[in-house]
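1. coordinates only, sequence not included:
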């Protein structure tokens, strides 16, 4: 006995069987698109070569490759002349200006031109050994005097030249060339030298006038003993009192006589410092014995001795040296009104 089959059920069964027969053929024509997990008909897309799927063993290696690429590249650099070339001279056009002392002691002499650096655009001060200096110049710089001091101001880079003479004698002249520079204001103390060894002229200043007016004021501005103490202190510090200048030891000078057992006195390289009322002789003393010796102030004599001292040491060890300062008074000479030559000569 057969049961009646509905017509719609029959149609559904036929459709399922037809799809089962067609699916294997469609699966053979599918292509794989990277990044897309659904099948696509080959008739609607161009054929693309399928890439092989990496195995699990190769997956960690692909992850390590980007990390290696991100590491910085290290390059060893060896220092040498090629890596450190010399700086061309055009880079530094003007060398740095060396430091200049704002206060200078300048030894000058008659007949010799002296170069002195000064400040450009600032006031400069020149202390002369003359009471009332007279100035001869063709420079356009601003020049003024006050007592024995000369003030110079210039805005130009041109050198400032001048002759400086005392008020009452034109036979002695100091020749100066002032060089403007980018330095602080300069104060130059001009010290008049008389036949100092090492100068270009090498000739003594011949003049009837002793230009030590400033020294006279300094010496007589205090009591006699205080003047001697101040004079010794300035000598020990290596300075010259105001108005003092270097002198020359000639054959006619009466040098002090110094003698003491175990000490050797040397006047071969001695110095003579001249003022108005005093002169200072500077020599050396050396201990030539094998024991300690104390310097005796009475070991040095002179007809016009005023004071004697030693610095920096008065107690000398064997082989030790020290400087000896002998201060003498300048004798007052009364000039004769007239002389008569002898007929016997």
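-> That came through, no problem. Nothing here was measured: the structure is a model prediction, and the numbers come from that model.
2. only C-alpha atoms for contact and neighbour calcs from this point on.
-> OK.
3. please identify the helix or strand for residue 229.
-> Secondary structure assigned from DSSP states H and E places residue 229 in helix 224-236.
4. only the buried residues of that helix, if you could.
-> Within helix 224-236, the residues that count as buried by 16 or more other C-alpha atoms under 10 Å are 227, 228, 231, 232, 235, 236.
5. from residue 329, how far out is the first one?
-> Pointing back at residue 227 there. 12 Å (C-alpha to C-alpha, to the nearest Å).
6. re the thing from before, farthest pair in the buried residues of helix 224-236?
-> Checked with C-alpha to C-alpha, the buried residues of helix 224-236 reach their widest spread between 227 and 236, with 14.2 Å between them.
7. wait, what's in contact with residue 311?
-> Residue 311 makes contact with 236, 322, 323, 324 under the criterion C-alpha atoms under 8 Å, 6 or more residues apart in numbering.
8. by neighbours, which of these wins?
-> residue 324 (27 neighbours; other C-alpha atoms under 10 Å).
9. just checking, it touches residue 308?
-> Yes. The pair residue 324 and residue 308 passes the contact test of C-alpha atoms under 8 Å, sitting 7.4 Å apart.
10. another structure for you, compare them:
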């Protein structure tokens, strides 16, 4: 093994911790194979993600945008073959390869004529598909080329498995941090399945939360359940605003469920469309930092100030006097608050905001 190979393997394990590095790994493999790029497609928890080096990044964007990932017989043939190594697509598709629409309409016009690929199966039906591409000048992959890729494959498999394990541990750590201060919390993936939950949250399954088909969660409170489903659907469309959902039972108020969408670095953990659920109990005489409210609900400075006053128990008239403004102006801000938080009643909003006093902003921001 030469120094180039050692560097490649180091990059592979770095990518298991820093997913943004996968594009560099593909680029390194492609250069070693005298290729013109390649890709990694990862299907985890029903969510598809991909990475590609600069040489083929725009091609992959066109591939996904054109829906070719859903009409690619090469992939289904590769999965059916279940070959424990890299294999050329022509060896999978056989004589029909040159007439496949994906070849004639997409690959050939972009000078992608030869591909070596492998499928790596992870836990819970996760799949990783690594592909290295060559153009006309590169020609077929030789037996020596395939042998080299097969020597690298175990490292790719271990890195993919390690990446999944690290994400699970990070999710568990995030929910455990809130358990230490007595707050039930869980992480949901884009397909609304439970990814991680602390013991306090798990204790509420069957009482507050209902485990439904395919590992999805629903709420026993029908009104709150409709709001939760809407919040999760919005998060799946890359929403960035927290939804706060009051939960009631026959015995009275249970608490407020805050559905926090994945954004910024949290996307590495939850993926696009993931959601962090936090169930908080309202606190008497609680004081919430207006800046905390601005961050959570995307409020203006004035809206955040009005929200903080409401959480302290001030009426609209009191707030108008404190701020030296009209009652109608404060009511306008209150309407905006309700619209941004997805709530319809001022009492629900006050309960939601008051519950946030139990949560440290640093825990969720980090």
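-> Arrived safely, thanks for sending. Note that the structure is predicted; figures quoted are calculated from it, not measured.
11. quick TM-score on the pair, please.
-> Superposed pair, TM-score by TM-score structural alignment, normalised by the length of the first structure: 0.23. Supporting alignment: 140 aligned residues with a C-alpha RMSD of 7.1 Å.
12. just to revisit the earlier point, joint contacts of residue 227 and residue 329 of the first structure?
-> The contact sets of residue 227 of the first structure and residue 329 do not overlap (C-alpha under 8 Å, 6+ apart).
13. ok so, going back, just the buried residues of helix 224-236 of the first structure now: which is nearest residue 61 of the first structure?
-> residue 236 (88.3 Å).
14. how near is the closest one to residue 107 of the first structure?
-> When C-alpha to C-alpha is applied, the distance between residue 236 of the first structure and residue 107 of the first structure equals 19 Å.
15. same thing with residue 144 of the first structure?
-> If you go by C-alpha to C-alpha, the gap between residue 144 of the first structure and residue 107 of the first structure works out to 22 Å.
16. same question, residue 283 of the first structure
-> The gap separating residue 283 of the first structure from residue 107 of the first structure is 21 Å, by C-alpha to C-alpha.
17. repeat that for residue 164 of the first structure.
-> For residue 164 of the first structure, the distance to residue 107 of the first structure under the criterion C-alpha to C-alpha works out to 14 Å.
18. ok, the two, which is more surrounded?
-> With other C-alpha under 10 Å as the criterion, residue 164 of the first structure and residue 107 differ in neighbour count, and residue 164 comes out ahead with 21 against 17.
19. what are the buried residues along the helix or strand harbouring the more buried one?
-> Assigned by DSSP H and E, residue 164 of the first structure falls within strand 160-165. Of the residues in strand 160-165 of the first structure, those with enough neighbours to count as buried (16+ other C-alpha under 10 Å) are 160, 161, 162, 163, 164, 165.
20. packing partners for it?
-> Judged by 3 or more C-alpha pairs under 8 Å, 6 or more residues apart in numbering; DSSP states H and E, the packing partners of strand 160-165 of the first structure are strand 134-136, strand 174-181.
21. can I get the ones you listed in a markdown table with distance to residue 14 of the first structure and mean neighbour count?
-> Formatted as a markdown table, the entries for these read as follows, by distance: least, C-alpha to C-alpha, whole Å; neighbours: other C-alpha atoms under 10 Å:
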| stretch | distance to residue 14 of the first structure | mean neighbour count |
| --- | --- | --- |
| strand 134-136 | 139 | 16 |
| strand 174-181 | 117 | 18 |
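22. in TSV, list those strands along with distance to residue 65 of the first structure.
-> Output for these, formatted as TSV (distance: least, C-alpha to C-alpha, whole Å):
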stretch	distance to residue 65 of the first structure
strand 134-136	90
strand 174-181	68
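23. for residue 23 of the first structure, find the nearest of the ones you listed.
-> So among these, strand 174-181 is nearest, using C-alpha to C-alpha, at 104.9 Å.
24. angle of that closest one against strand 160-165?
-> The directions of strand 174-181 of the first structure and strand 160-165 differ by 150 degrees, with axes from the mean of the first three to the mean of the last three C-alpha atoms, to 10 degrees as the criterion.
25. please pull up the helix or strand immediately following strand 174-181 of the first structure.
-> Taking DSSP H and E, what comes next after strand 174-181 of the first structure is strand 187-192.
26. tell me what the very next helix or strand once past that next one is packed against?
-> The C-terminal neighbour of strand 187-192 of the first structure among helices and strands, as given by DSSP H and E, is helix 213-219. Based on contacts counted as 3+ C-alpha pairs under 8 Å, 6+ apart, there is no element that helix 213-219 of the first structure packs against.
27. show me what counts as buried in helix 213-219 of the first structure.
-> Residues of helix 213-219 of the first structure classed as buried under the neighbour-count rule (16+ other C-alpha under 10 Å) are 213, 214, 215, 216, 218, 219.
28. burial measure for residue 65 of the first structure, as a count.
-> Summarising burial for residue 65 of the first structure: neighbours were counted as other C-alpha under 10 Å, giving 10.
29. check the gap between it and residue 119 of the first structure for me.
-> 71 Å.
30. same question for residue 33 of the first structure.
-> Using C-alpha to C-alpha, we find residue 33 of the first structure at a distance of 88 Å from residue 119 of the first structure.
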